[in-house]
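J.: Dropping the sequence and predicted coords here.
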Amino acid sequence: MYHFNSRNTFFKKPFGAVKETTTVTFTVTSKYETTTPFLCISKEGGREMRISMIAHYAEDGTKIFTADYTFDKLGLYFYCFKFDSGKYGIYNAGKGEGFITERGQWFMQTVYAKNFSTPDKFKGGILYQIFPDRFYESKGKEELAWPDRVYRRDKDGQPFFKWGENETQLINTDYYGGDLKGIMQKLDYLKGLGVTCIYLNPIFEAHSNHRYNTADYMKVDPDLGTTEDFTKLCSECHKRGISVILDGVFSHTGSDSIYFNREKRYGEGGAYNDPDSPYRAWYDFDKNYEHGYRSWWGFPTLPDVEELNKDYVQYICGKNGVINFWLKSGADGFRLDVADELPDEFIEKVRREVKHCGKNKLLIGEVWEDAVTKISYNKRRSYLLGKGLDSTMNYPFRTAVLDFIKNGDGHKFCESIFTIYENYPKEALDNAWNFISTHDTPRGITYLMGKNPDSGDRYWQSQQSVEGDDYKTASKMLVCAYALMFGLPGVPCIYYGDEIGMQGYRDPFNRGYFKWWDQDEYILKNIKWLANFRKSHHEYREGELFFVHASHNAVAYVRYEHEDEVLTAVNRGNGPETFTYKDKQYTIPALNYINAVIE
């Protein structure tokens, strides 16, 4: 029997992803077998290389086989161990364990750029996501900027979701009046919550309440405020130690925009109307497309752009471009919407401009899967290997946390977390955004206790809410989910309103106006406590992770740095659960969590 485990530094050192030119030592052991294996390594798309392993004996008679390999280029590598016969090898059985079989899955090794670094100031922090129209209105509005917008004075009213539900006959045209000045007025609330960074959904001029259909990248939407308001917001945030991240929607624009102008809101020009428009080359016009041009997922209101068109690149990434303008106006970074839709080359150009404006500026990408192994449009993506994104929205962590809290199976949870932990460059993982809810997902409390959102249409979703004893249980489940998330590597993110128990299935029900008049004190108190505990312990910033307990209903893990350790343990079950770590017993109450400093 041969032994190897990629997650144990006795067998593979150093652990996890490594920088270019790093030499990794691989070790295989056997108590009884004497045949020396070969280390077989292949860079993705390259040829297989065989490296002879050196055999020697340990004092107890165990035979130890070792080989060193220097990874000289970034990319994904795959490796296993084979024998002279060629019939059998040591392959990945899961959880890093090797097993002997005729054919199996190879182990994976991430190699990233040796100069890759990400901003330190975000590590160990707490992020708060704000959907600007729905957070806080600084003062009542007499009218909105355009007549085709509907002003919602009924702040507790449900967002419109049906065609023809309002006088515009459209959805996404109801506005609750939230604005930049309103966010400014609530900065002390955010500071009290422990927030160190806010991420704003799109603020640029656009003709929908979500503003993902950009009309003018160089203007704040007038119903949110002005460029001066944004600069003032950034200044007030910075005084409180809070950074500001903007949403960059660069894979498409709105059809109702100064660039495309299909609706002719902006006069007679625009790429749609004028073949000589300076923006014409941004778009792919072809009569074979359903609407005569390529659009995002076929939506005619979202014409795709040619991201590598030189004029478009200059407009976004140039000396006086969009990135430069907003970072100089006070922003601390960008989150790239639908990063999978953007070419790696374009993302790298964005990165260069972001870092030109300051090494401490952040670039995050929206990626829903493992960002290291991600394949989109039949191409392996390289945006997390040091030349593109600093990090990503960590959807795999969200899936793991919610699945465990809702359904159980701590072992599955540990494996899901550790897979990302092993695959991601540490610089990226320490800045990954870990969240329970976003504007694109059901709210955590609804997901955990509500019915499957796939079981009903929007009308059905509009009629659902969690009430009574179910709500009490759901609030405890949500707190447990946040307790798990707050201790994991990366930056925990609070979606506005989660901390007070707001509910809602998918868009638009997860985008209600913040209920300042109806707050769940149990959830709010616990999230404040978790934030304070996290900020009080440096181990959460860049410390290592290992799991110390897993069962169907409970998990426990430790974050450590040097000799300092902190413990996080969560129990989703209906009764207490006890485990032992370092000869000390810990009991997690039913449907609750504990945090402890390990002495």
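T.: Received it, and whenever you're ready, just let me know what you need.
J.: can we go C-alpha only for contacts and neighbour counts from here?
T.: Fine.
J.: show me the contacts for the residue positioned nearest the centre of the chain.
T.: By CA atoms, centre = their mean, the mean C-alpha position of the chain lies nearest to residue 393, the distance being 0.9 Å. For residue 393, the contact set (CA atoms under 8 Å, 6 or more residues apart in numbering) comprises 364-368, 432-435.
J.: Dump the residues you listed to TSV, plus neighbour count, distance to residue 558 and secondary structure.
T.: Compiled in TSV, the contacts of residue 393 are given as follows (neighbours: other CA atoms under 10 Å; distance: CA to CA, whole Å; DSSP: H, G, I helix; E, B strand; the rest coil):
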residue	neighbour count	distance to residue 558	secondary structure
364	27	27	strand
365	27	28	strand
366	20	28	coil
367	20	27	coil
368	17	26	coil
432	26	19	coil
433	25	20	strand
434	27	17	strand
435	28	20	strand
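J.: Alongside the first one, take a look at this:
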Amino acid sequence: MYHYPLPEYRHADGGQLTVRLRLARDANVDQLWLRTEPDNEEQLTAMTKEQVDERWQWWSADVSLSDHEPTFLYCFKAICGDRQRWLDTTGVGPRAPKREHQFRWLLADHPPQWIHRQVFYQVFPERFRNGDQRLNVQTDAYRYHGEVATQSMPWGDDILATGDQAAFYGGDLIGVEQGIDYIQQLGATAIYLNPVFSSPSSHKYDTEDYLNVDPHFGGNAALADLCQQIHQREMKIVLDAVFNHTSETHPWFDRWQQHDNSGAYFTPSSDTRSYYYFYDQANADSYRCWKGAKTLPTLDWGNPQVQDYFCNPKSGVIQHWLNAPYHIDGWRLDVIHMLGDGPGAKNNATRMRQIRQAVKQSNANAMVLGEHFFEASRWLQGDQEDAAMNYFGFATPVRAFLAHQDVAYQPCRLDAEEFAAWLAEARNSIAFEHQLAQFNLLGSHDTARFFTLVNEHLPTMKQAVLMLMSYIGVPSIYYGDEIGLVGGNDPYCRRCFNWDETSWHHELRSWYQQTIALRHRLPALQRGAYATLYAQGDVFVFARIVEQQMLIVAINRSNQALEVNLDLSCWHHQASHIETLIGDGQLSQQQLLLSGYAATLILCQ
């Protein structure tokens, strides 16, 4: 039994949904039922055989959609003699599935359609490019955390083992604007910027002013100019939103008495004391902070004034940057799963919906992207996030399969079958529209660079890049990965971009450009359904399917040439044209020949 979230398998007309199922021509079934759950109660609708061709039989059923439920769930039930077979997102099984494994038809709150067409480029502004040296932070300009003096570092110098948060190399938004041509030449169409708002650190995750861009980045005018240039090129820009915590130097908190002495830390009667959570009101140091980091006091979102500051439909921070002259295209929400009322993440879902509403009220087509290192399906049910940074469903399993490490950099070797199961677990619990919008990445400012994790082994890095550009979801490139920039975990993953082209890994950069170009050219890589074709040992093969096109992506992790037999019944057409688009894999009939360390993409149409 085959069913995919594609128009030929399902489509809506007004309040009616038509669902189709494909079976092999010789499949023997006594009855076929479409199972739905209107008002959370089972309803079985008989399916009728509508068509039989040389290879397949097609069945369909029509059901009414409920206008008061954001997501419509369904699966398939087959009666075969005295046995049953059920089809859900995990495949065929003997019994009814859990709700989370049923197919989903979204009735509302679709992720914006532009997302899955993009290739993102993540920029850490302080380390990308110095566009105006007059803006540089000078040595001893101030003391970070009241202790560490700022250091002005020559561009490209080694990262400091300690004190990197107070080391400034001079990157700014003028430099980002100067780098747009380079980003476009690579093939990226959207830019995700790490935080840009006023902050005492180089990383800017400790915001002290949400309404002003850091002056050392060029201030608000630099961001306005950057946004204008990006939009003139029909590109997108997403900003980082750190709404869970502020800097200790934010005027609301003012730990080091740099403002008017009315901050929450020193003044229990302060108007902003209740913006934060103190475990002991008599002890100023008892404030809740992010993972014990005293530089990052956590906001109490149970306070209506905090909610209003960020979410007010006329004057809130969220709306401010979505409006003119910036018109940013979305927000990436830092550690959003930790945000909540009081001393923890209480009412997190309520606050997340509140943030989403604030974004969508200003621009219904803006992206709401959440940061999650682990499983995030509960934020991806249509009422909270459009997408999550897909560590759990992509970055971490790819790291385990190709670099043999887990998220904590501990040994973790997977075979292809285990790898496929991990990917499927993440996919199957969210709607297809959210799968297409998932923010796939190999690394970021919070992880070691992937080229470092694979010991700079180019064939393995090419496999990872091909996976990034072809797997379901939207790819994001961490600045410098494409030129072979290396570095271990934070802070070493935050080295300066080297603009000396003689230092670049040109073969790797060319591979990025080729695979990005294929992604832009081939609709199946942007919006195609997914099917695993083969997953055993060191070989992983999957397909992306849309309309008259199937793309086969094959990875051979071993150094030995291999031949595997593929079951291509996921695609109901017969290919009249087969072409290897990249790599050296060869497909003949259903036999796939792969060289050692193969990374290949094959077109069937």
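T.: It's in. Keep in mind it's a predicted model, so treat the numbers as computed, not measured.
J.: Any chance you could compute the TM-score here?
T.: The TM-score (TM-score structural alignment, normalised by the length of the first structure) is 0.79; 545 aligned residues with a CA RMSD of 4.2 Å.
J.: Identify the spatial nearest neighbour of the aligned partner of the residue nearest to the centre of the first structure in the second structure, chain neighbours not counted.
T.: For residue 393 of the first structure, the aligned residue in the second structure is residue 389 (criterion: TM-score structural alignment). Leaving aside its chain neighbours, residue 389 of the second structure sits nearest to residue 439 (4.7 Å; criterion: CA to CA, 6 or more residues apart in numbering).
J.: Tell me how far the one you found lies from residue 508 of the second structure.
T.: Residue 439 of the second structure sits at a distance of 22 Å from residue 508 of the second structure (criterion: CA to CA, to the nearest Å).
J.: for residue 596 of the second structure, same thing?
T.: 18 Å.
J.: ok, now which ones touch residue 172 of the first structure?
T.: Taking CA under 8 Å, 6+ apart, one finds 160-161, 208-210 in contact with residue 172 of the first structure.
J.: Could you find the counterpart of it in the second structure?
T.: For residue 172 of the first structure, the residue aligned by TM-score structural alignment is residue 165.
J.: my read is its match is in a strand, agree?
T.: No. Read with DSSP: H, G, I helix; E, B strand; the rest coil, residue 165 of the second structure is helix and lies in no strand.
J.: And residue 272 of the second structure, how far from residue 204 of the second structure?
T.: 22 Å.
J.: what does residue 601 of the second structure give?
T.: Taking CA to CA, one finds residue 601 of the second structure at 39 Å from residue 204 of the second structure.
J.: What is the burial count for residue 51 of the first structure?
T.: Residues within reach of residue 51 of the first structure, counting by other CA atoms under 10 Å, total 16.
J.: Kindly apply the preceding question to residue 220 of the second structure instead.
T.: Residue 220 of the second structure has 19 nearby residues by other CA under 10 Å.
J.: Same check on the one 3 residues further on?
T.: Around residue 223 of the second structure there are 25 other residues, counting by other CA under 10 Å.
J.: Remind me which helix or strand it belongs to.
T.: helix 219-232 (DSSP states H and E).
J.: how about that helix, aligned to which bit of the first structure?
T.: With TM-score structural alignment as the criterion, helix 219-232 of the second structure aligns to 226-239.
J.: for the second structure, what spans make up the helices?
T.: 125-128, 173-178, 180-186, 219-232, 304-311, 317-322, 348-362, 396-398, 416-427, 432-437, 450-453, 458-470, 506-521, 523-527 (DSSP state H).
J.: Cheers, nothing more for now.
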